[in-house]
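# Give me coordinates for this.
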Amino acid sequence: MEKVIIEEAMEITDVLKKFSSTCEVEDILSKVIASHQD
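You can find the predicted model right below:
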């Protein structure tokens, strides 16, 4: 299960990197990970 989430997060990160700075990507990614851990 976690492997799938990580793979999805990696794909999302690749897409976000095209549109925003690294800081924004890390911020969004941390929120995504946090939302999955609840």
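# Every contact and neighbour count from this point should use C-alpha atoms.
Will do.
# Which helix or which strand is home to residue 23?
For residue 23, the element it lies in under DSSP states H and E is helix 22-37.
# scratch that, residue 9 is what I was asking about
Assigned by DSSP H and E, residue 9 falls in helix 2-19.
# Let's see this one next, to set against the first:
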Amino acid sequence: MNAIEIIGRRCTIVTIAHRLSTIERSDYIYVNLKIEK
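Now for the predicted structure:
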């Protein structure tokens, strides 16, 4: 996780996770977001 935190300081990272603990330090968390045209 340290590498992701270091990279995340300079880049945008899109993460798909099954556990909330994986993304708990994220700035934004979207749950069950439906994207429609």
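# what's the TM-score here?
Between these two chains, after superposing, the TM-score reads 0.28 (TM-score structural alignment, normalised by the length of structure 2); 15 aligned residues with a CA RMSD of 2.8 Å.
# Quick check: buried residues in the helix holding residue 23 of structure 1?
Using 16 or more other CA atoms under 10 Å as the test for burial, helix 22-37 of structure 1 gives 25, 28, 29.
# hang on, the first one packs against residue 15?
Put plainly, it is residue 25 of structure 1. No. In this structure residue 25 of structure 1 lies outside contact range of residue 15 using CA atoms under 8 Å: 9.5 Å.
# Against which helices or strands is the helix holding residue 9 of structure 1 packed?
Helices and strands touching helix 2-19 of structure 1, by 3 or more CA pairs under 8 Å, 6 or more residues apart in numbering; DSSP states H and E, are helix 22-37.
# Counting by contacts, list what the helix it packs on packs against.
Counting contacts by 3+ CA pairs under 8 Å, 6+ apart, helix 22-37 of structure 1 packs against helix 2-19.
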